[in-house]
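K.L.:
sequence unknown, structure follows:
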């Protein structure tokens, strides 16, 4: 395994990014004297938790939360004890409650990942308190390759905001569900995110195909 990569990447490790781009990006991150988030061991957590064949839904974020102790490698998700909730996540939960009548009890969305929801940021690292600070390192090559890889069969793609929608051209094929709306951030949520009903829309699409819907609100109880 190449330096700085976890063994749990599985089939994702076959992407050209890890051979052609990662060594340069890794060297740039190692040379950055600032605190880099999330911790290196969690940097590829989204890919580790949701392998290509298991992915049924993709939700595309921008970069990790820049507040220390929040980001753990999945877009929009945060460590379970995070209070208050990150503002975008708070708006996501508000929309979810309106859409399906419930929302998760804390900030941790890893249970979504285990159901086949890939929570992918378009940059997988950020300097602490420096939102967007690694946006030009070259992570976008990984984003495009992941979306292309997941174009092999129908999937649901949720693109919130102009940044995520800028990657729509990497999705090939005509049988996917592609949802576009404003970003859930406080700056834009009222311009089309609230009322967009993405959670019921994804589940209606999945069930129409005979697939199990996503349990968005909380880990399944037996």
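P.N.:
Alright, I've got the coordinates. Worth saying up front: this structure is predicted, and the values here are computed from it rather than measured.

K.L.:
Every contact and neighbour count from this point should use C-alpha atoms.
P.N.:
Fine.

K.L.:
Same question for the longest helix anywhere in the chain: list its buried residues.
P.N.:
Longest helix in the chain, counting residues (DSSP state H): helix 87-100. Across helix 87-100, burial judged by 16 or more other CA atoms under 10 Å covers 88, 89, 90, 91, 92, 93, 94, 95, 96, 97, 99.

K.L.:
Was I right to think the fourth one contacts residue 187?
P.N.:
No: if you go by CA atoms under 8 Å, residue 91 and residue 187 don't touch, sitting 10.9 Å apart.

K.L.:
quick one on the thing from earlier: now do the longest helix of the chain: everything it contacts.
P.N.:
Helix 87-100 has contacts (CA atoms under 8 Å, 6 or more residues apart in numbering) with 76-77, 102-104, 107, 184-186, 189, 193-200.

K.L.:
now stretch 194-212
P.N.:
95-96, 98-100, 156, 158, 177, 179, 181, 184, 213-214, 216.

K.L.:
Quick check: the farthest pair among those?
P.N.:
Using CA to CA, the two most remote members of those are 184 and 213, lying 22.3 Å apart.

K.L.:
Please enumerate the helices of the chain.
P.N.:
Using DSSP H, helices in the chain cover 17-20, 22-31, 45-49, 87-100, 110-113, 140-149, 161-165, 198-208.

K.L.:
Show me which of those has the highest average neighbour count.
P.N.:
helix 45-49 (a mean of 23; mean count of other CA atoms under 10 Å).

K.L.:
contact partners of it?
P.N.:
8-10, 12, 72-75, 110, 113-114, 118-120.

K.L.:
Burial check on the residue nearest to residue 128 when sequence neighbours are not counted, number of neighbours?
P.N.:
Among residues not flanking residue 128 along the chain, residue 66 sits closest, at 4.8 Å (CA to CA, 6 or more residues apart in numbering). Neighbour count for residue 66, taken as other CA atoms under 10 Å: 21.

K.L.:
Put this next to the previous one:
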């Protein structure tokens, strides 16, 4: 029996599901605290500070779910990652639904995933196909879209959390007023961003972006991409709109590695 002990202790252990407390979610402490600690850009604070009580409630609810055994995605510190792009620098808004429910995938940016994820999420693979068709850019092997963030592209999910393995599970959690506050801030800017609204879920937000130029098409998911997403040329259309308004076009290219 003693000879078996080292092997027993050396055996790889399965990764434990993190259990979060409410204070582990940066937004529990309010919008100003998020900005002070670098989780969101400072100019988003006026848009979100009126939602502080709701943010605290969301963190408390997520912590309770975590304590009950639910694996919460993505990690608390990246749930608001999209808003690291300052409000004043947003040129293009791309709206997603909710984070990927596969552990290790979601990274706080709509349609994106952590760089090491393989294979590509299917909707993103279709986005890359259209990018190639539209602009001639060769698809990259990774799903990291963070370079678009630095170009002024806000990759915003409508819901900022999800339970692992259960897509759409947090759609009724209470994120809607947070989304509305963000959209209102964008829509009320002197120069609202251009909005790419892919699919019916995103297009329901059209009225909230009434001052923005909108490009609507089918969603890039495998179920709908062939029904109006492929061939829609969203990337060249956005760049043409930006150029016509005197703004620098987006560099949609991504590094290969």
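P.N.:
Arrived safely, thanks for sending. What you are looking at is a predicted structure, and each value in this text was computed from that prediction instead of being measured.

K.L.:
how far away is the alignment partner in the second structure of residue 24 of the first structure from residue 137 of the second structure?
P.N.:
Using TM-score structural alignment, the partner of residue 24 of the first structure in the second structure is residue 57. Distance, residue 57 of the second structure to residue 137 of the second structure, by CA to CA, to the nearest Å: 43 Å.

K.L.:
Ok, residue 47 of the second structure next?
P.N.:
For residue 47 of the second structure relative to residue 137 of the second structure (CA to CA), the value is 36 Å.

K.L.:
and what of residue 242 of the second structure?
P.N.:
Distance, residue 242 of the second structure to residue 137 of the second structure, using CA to CA: 19 Å.

K.L.:
Check residue 204 of the second structure too.
P.N.:
30 Å.

K.L.:
Give me the more crowded residue out of the two.
P.N.:
residue 137 (15 against 10).

K.L.:
dump the residue contacts of the more buried one.
P.N.:
131, 253.

K.L.:
Distance of the residue opposite residue 213 of the second structure in the first structure once aligned relative to residue 213 of the first structure?
P.N.:
Aligned by TM-score structural alignment, residue 213 of the second structure pairs with residue 177 of the first structure. The span separating residue 177 of the first structure from residue 213 of the first structure equals 14 Å under the rule CA to CA.

K.L.:
and if you look at residue 168 of the first structure?
P.N.:
When distance is defined by CA to CA, residue 168 of the first structure is 23 Å away from residue 213 of the first structure.

K.L.:
Also residue 22 of the first structure?
P.N.:
35 Å.

K.L.:
so residue 73 of the second structure makes contact with residue 113?
P.N.:
No: using CA under 8 Å, residue 73 of the second structure makes no contact with residue 113, being 12.0 Å away.

K.L.:
and for those two, which residues touch both?
P.N.:
Contacts common to residue 73 of the second structure and residue 113, judged by CA under 8 Å, 6+ apart, are 100, 106.

K.L.:
ok, the counterpart of residue 224 of the second structure in the first structure - contacts?
P.N.:
Under the alignment (TM-score structural alignment), residue 224 of the second structure pairs with residue 188 of the first structure. Applying CA under 8 Å, 6+ apart to residue 188 of the first structure gives the contacts residue 182.

K.L.:
Columns distance to residue 148 of the first structure on top of the buried residues of helix 87-100 of the first structure, output as JSON lines?
P.N.:
Listed next are these as JSON lines, based on distance: CA to CA, whole Å:
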{"residue": "88", "distance to residue 148 of the first structure": "27"}
{"residue": "89", "distance to residue 148 of the first structure": "27"}
{"residue": "90", "distance to residue 148 of the first structure": "30"}
{"residue": "91", "distance to residue 148 of the first structure": "29"}
{"residue": "92", "distance to residue 148 of the first structure": "26"}
{"residue": "93", "distance to residue 148 of the first structure": "29"}
{"residue": "94", "distance to residue 148 of the first structure": "31"}
{"residue": "95", "distance to residue 148 of the first structure": "29"}
{"residue": "96", "distance to residue 148 of the first structure": "28"}
{"residue": "97", "distance to residue 148 of the first structure": "32"}
{"residue": "99", "distance to residue 148 of the first structure": "30"}
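
K.L.:
just curious, which of these is nearest to residue 127 of the first structure?
P.N.:
residue 88 (18.9 Å).

K.L.:
how close does that closest one get to residue 49 of the first structure?
P.N.:
Residue 88 of the first structure is 22 Å from residue 49 of the first structure, by CA to CA.

K.L.:
State the helix or strand in which residue 32 of the second structure lies.
P.N.:
Per DSSP states H and E, residue 32 of the second structure falls inside helix 31-36.

K.L.:
buried set for that helix?
P.N.:
By neighbour count on 16+ other CA under 10 Å, the buried set for helix 31-36 of the second structure is 31, 32, 33, 34, 35.
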